[in-house]
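Student: All I have is the shape, not the residue letters:
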């Protein structure tokens, strides 16, 4: 039992980025920032804003600000760890180094659920917008192929399945190609969002802001717990750590830069939208398009719908990208079958992991309806953020001498605030969501003791804790590029 709490040596973790199963460093600061924006902006604006407005009212603006503050604390923690240990795995890897194998497995298991459901749910949202667009063009898709199984006579959500398959093909071509596709689509959706703000601001009715907090502070924090989903994506930047050039500089820029850009756009959209339409009318599947139709701007419907499709496309892409890297890292450590850590020559992409992710996401997106899905994703992400903040505190205490390319300021204050905000937001989620999450955790622990425990990194060769490695010296610098 003692070995399940053994920790991964930082020195060996960094060596993982220099062996035959490493990924190719091909993403620079601009590409990484755009990747973060691509992962963040999408479902938050085009789907979640409507649902959250029902809880917070016009104070949705405050809900976005609170969620942004909580994410900022977490982003600073991510920037420290990802720049110091620039390898695949994100919080899974950081937990392995600071807490041990069993906790790393639990964290990886949580993140697999988070990214799987996030990518599948957003693909379902993508399908709704795509069906609306082709319908507006006079093309009626048969109900049997345009929705979740059993809903409205549908057997399969074919558009959702197709977008996942297309993005799987993009990811197989490698991180650099994925980043290029993401950048093009991000520019389209940001242009559409700016168009909405420019047009919508002309139709703001100040009376729609009254009462500003119809449900008090409770509604504001409930809205924050919902729109927290909107910010998920900046954490995906950390998953690309092993594929970034000069990670000590690039990763902090990518994480913090994408969060700042996205926060500004979110707050602006929330302010304009709740000014255009009474908040009690916004709770629908396409709040942005509805707001424009409500004020009579029919010409913008097609443009906004195209922007929504673009926005949701990049969110699916980034979530699938991140999930494949988590599976790759767990496989490289022996906690999942080794086949998932195979790297394709040339593009240096974990193709087997990507194909697994694509297959699972396609099945879920094609046949399932994702009610309350955003909250289930949120509890997984918030749990990861708690583990991340704890990892920063632990490593600062155990290894203060390690060189950190970026240091989270005001430690322990920032990590502690990150933990407090995360726990507070989890407390706002529905009880049944917490129960489903607990069942997933129990299943993960059972699988670990049935499989992972006997095939982890300590089975083939006992690894020593950093302090036990004879002659070990903390790394003076992190790998930059190849």
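Tutor: Perfect, I can see it now. The shown structure was predicted, so the numbers you read here are calculated from the model rather than taken from an experiment.
Student: Could you use CA atoms for every contact and neighbour count after this?
Tutor: Noted.
Student: so who does the residue nearest the centre of the chain touch?
Tutor: Closest residue to the average C-alpha location of the chain: residue 233 at 3.5 Å, with CA atoms, centre = their mean. Residue 233 sits next to 36, 37, 38, 39, 40, 315, 318, 319 when contact means CA atoms under 8 Å, 6 or more residues apart in numbering.
Student: Now compare those and name the two farthest from each other.
Tutor: 37 and 319 (12.2 Å; CA to CA).
Student: take the one below as the second:
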């Protein structure tokens, strides 16, 4: 492989934990509370239990793929190997949708948090500026970016623990159970995308797998430790906030945590304002980590021939995919102009669920087609864990298509366009070497 398309191995298990938690931890700060508007407190809690089971079974299964095929492409690489070019295209497209729409959602929350602190600062301008600043940080190199992520993640966790300590004494069960299931069990299914938001993008660890020093052990430890951390924090934050004020007061805000403290201590309290300020740590950690992930996905798709080759160029000194970073920034800023936070969250989670489905199908396929593949970590309780993850992901996708048909249609139209571009490219004889090799490998398997 050309040196201009090679990534540097610099990461440890601790870095992976930080990247994994950092990718997701902003979900504790905002986004999940939109689920109260469609399900109420208990409805969202039930949805989160279902999604926690999905992620536990998925991550333990997904880690087998990540350690067996450590590639910057992540799910794209697994599906490409399992199902050939078409499978790779579905996984690559879905992963890009997941991460590229998650980034502007978080940048919007960053803008809203700063606007909460300083009303004279327009949220949109701050959101755009955040893209530019953190793209610049990522250009410094992955090791530097990973250490920055580690610091931000630790600070975000500490802040959430402080919030829990302050909020827990003010929790009232009567408040939490006020109108808990306003839309019945149907609301639970409508809330699934917002429950997923508490964990979405965790699989992004796989996209830095090529850059891990002690690949197999570090990847497994990073995934599992990150998942445990996130489950504990998700339930603690959701329950604490739900017992402070009626959910109708908090279900449509991008800053539910500082607003909760404002209810307890007063909006002008120094602690409230301080929390809103340092609350940016969690948003920054996720935003920064997602930029790392989508740039690696664009890099991997380009290197394999699905996107123009220029997108897989890396800088000579820092070994960062700078062209992919610039493209992701441009797409993210564009998304800010067309979608609000709730729609960005749903589009991101639709992409995520499709990734989970194709990844579990890839696991089953590779177990059958390549039984002798080196698998440093094997999914426990196979085939039950991946089957549970696949079933829950499929149910979640059906519920999202039913509940959000317009956004699901946007996702589908994008996928059809990608297939059309691939077909036209092949007919015109513009196939890249990467795609030709993938097709030959797939045909050889068949």
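Tutor: Perfect, I can see it now. This one's a predicted model, so the numbers in the text were calculated from it and none came from an experiment.
Student: Turn the contacts of residue 233 of structure 1 into a markdown table, including secondary structure, distance to residue 275 of structure 1 and neighbour count.
Tutor: Output for the contacts of residue 233 of structure 1, formatted as a markdown table (DSSP: H, G, I helix; E, B strand; the rest coil; distance: CA to CA, whole Å; neighbours: other CA atoms under 10 Å):
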| residue | secondary structure | distance to residue 275 of structure 1 | neighbour count |
| --- | --- | --- | --- |
| 36 | helix | 28 | 32 |
| 37 | helix | 25 | 34 |
| 38 | helix | 26 | 33 |
| 39 | helix | 27 | 33 |
| 40 | helix | 23 | 31 |
| 315 | helix | 27 | 30 |
| 318 | helix | 31 | 30 |
| 319 | helix | 32 | 27 |
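Student: returning to that earlier point: what's the spacing between the aligned residue in structure 2 for the residue nearest to the centre of structure 1 and residue 391 of structure 2?
Tutor: Counting by TM-score structural alignment, residue 233 of structure 1 lines up with residue 201 in structure 2. Distance, residue 201 of structure 2 to residue 391 of structure 2, using CA to CA, to the nearest Å: 19 Å.
Student: Which of the helices or strands spans whichever residue in structure 1 pairs up with residue 57 of structure 2?
Tutor: Using TM-score structural alignment, the equivalent of residue 57 of structure 2 in structure 1 is residue 73. Per DSSP states H and E: residue 73 of structure 1 is located in helix 60-84.
Student: how about the helix or strand following that helix, aligned to which bit of structure 2?
Tutor: The helix or strand immediately downstream of helix 60-84 of structure 1 is helix 91-98, counting by DSSP H and E. Mapped onto structure 2 using TM-score structural alignment, helix 91-98 of structure 1 covers residues 75-82.
Student: Give me the mean deviation of that stretch from structure 1.
Tutor: Mean deviation of stretch 75-82 of structure 2 relative to structure 1 after superposition (mean CA distance after the TM-score superposition for structure 1): 0.6 Å.
Student: roughly how far out does that stretch sit from the chain middle?
Tutor: Offset of stretch 75-82 of structure 2 from its chain centre (CA atoms, centre = their mean, to the nearest Å): 18 Å.
Student: Next: stretch 360-376 of structure 1.
Tutor: 15 Å.
Student: That stretch: end-to-end distance?
Tutor: Using CA to CA, one end of stretch 360-376 of structure 1 lies 17 Å from the other.
Student: What residues of it count as buried?
Tutor: Applying a neighbour-count criterion of 16 or more other CA atoms under 10 Å, one finds 361-370, 373-376 buried in stretch 360-376 of structure 1.
Student: And for stretch 382-389 of structure 2?
Tutor: 385, 386, 387, 388, 389.
Student: for the aligned residue in structure 1 for the last one, what are its contacts?
Tutor: Just to be clear, that refers to residue 389 of structure 2. Alignment note: residue 389 of structure 2 maps to residue 418 in structure 1; criterion TM-score structural alignment. By CA under 8 Å, 6+ apart, the contact set of residue 418 of structure 1 is 70, 71, 73, 74, 385, 386, 389.
Student: The last one pairs with which position in structure 2?
Tutor: Which is residue 389 of structure 1. By TM-score structural alignment, residue 389 of structure 1 lines up with residue 360.
Student: returning to what we had before: just checking, the match of residue 57 of structure 2 touches residue 414?
Tutor: Yes: with contact defined as CA atoms under 8 Å, residue 73 of structure 1 reaches residue 414; the gap is 5.7 Å.
Student: What distance do you get for residue 436 of structure 1 to residue 373 of structure 1?
Tutor: 11 Å.
Student: Pipe the buried residues of stretch 360-376 of structure 1 into JSON lines and attach distance to residue 183 of structure 1 and secondary structure per row.
Tutor: Formatted as JSON lines, these follow (distance: CA to CA, whole Å; DSSP: H, G, I helix; E, B strand; the rest coil):
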{"residue": "361", "distance to residue 183 of structure 1": "22", "secondary structure": "helix"}
{"residue": "362", "distance to residue 183 of structure 1": "23", "secondary structure": "helix"}
{"residue": "363", "distance to residue 183 of structure 1": "27", "secondary structure": "helix"}
{"residue": "364", "distance to residue 183 of structure 1": "26", "secondary structure": "helix"}
{"residue": "365", "distance to residue 183 of structure 1": "24", "secondary structure": "helix"}
{"residue": "366", "distance to residue 183 of structure 1": "27", "secondary structure": "helix"}
{"residue": "367", "distance to residue 183 of structure 1": "30", "secondary structure": "helix"}
{"residue": "368", "distance to residue 183 of structure 1": "30", "secondary structure": "coil"}
{"residue": "369", "distance to residue 183 of structure 1": "29", "secondary structure": "coil"}
{"residue": "370", "distance to residue 183 of structure 1": "28", "secondary structure": "coil"}
{"residue": "373", "distance to residue 183 of structure 1": "27", "secondary structure": "helix"}
{"residue": "374", "distance to residue 183 of structure 1": "25", "secondary structure": "helix"}
{"residue": "375", "distance to residue 183 of structure 1": "28", "secondary structure": "helix"}
{"residue": "376", "distance to residue 183 of structure 1": "28", "secondary structure": "helix"}
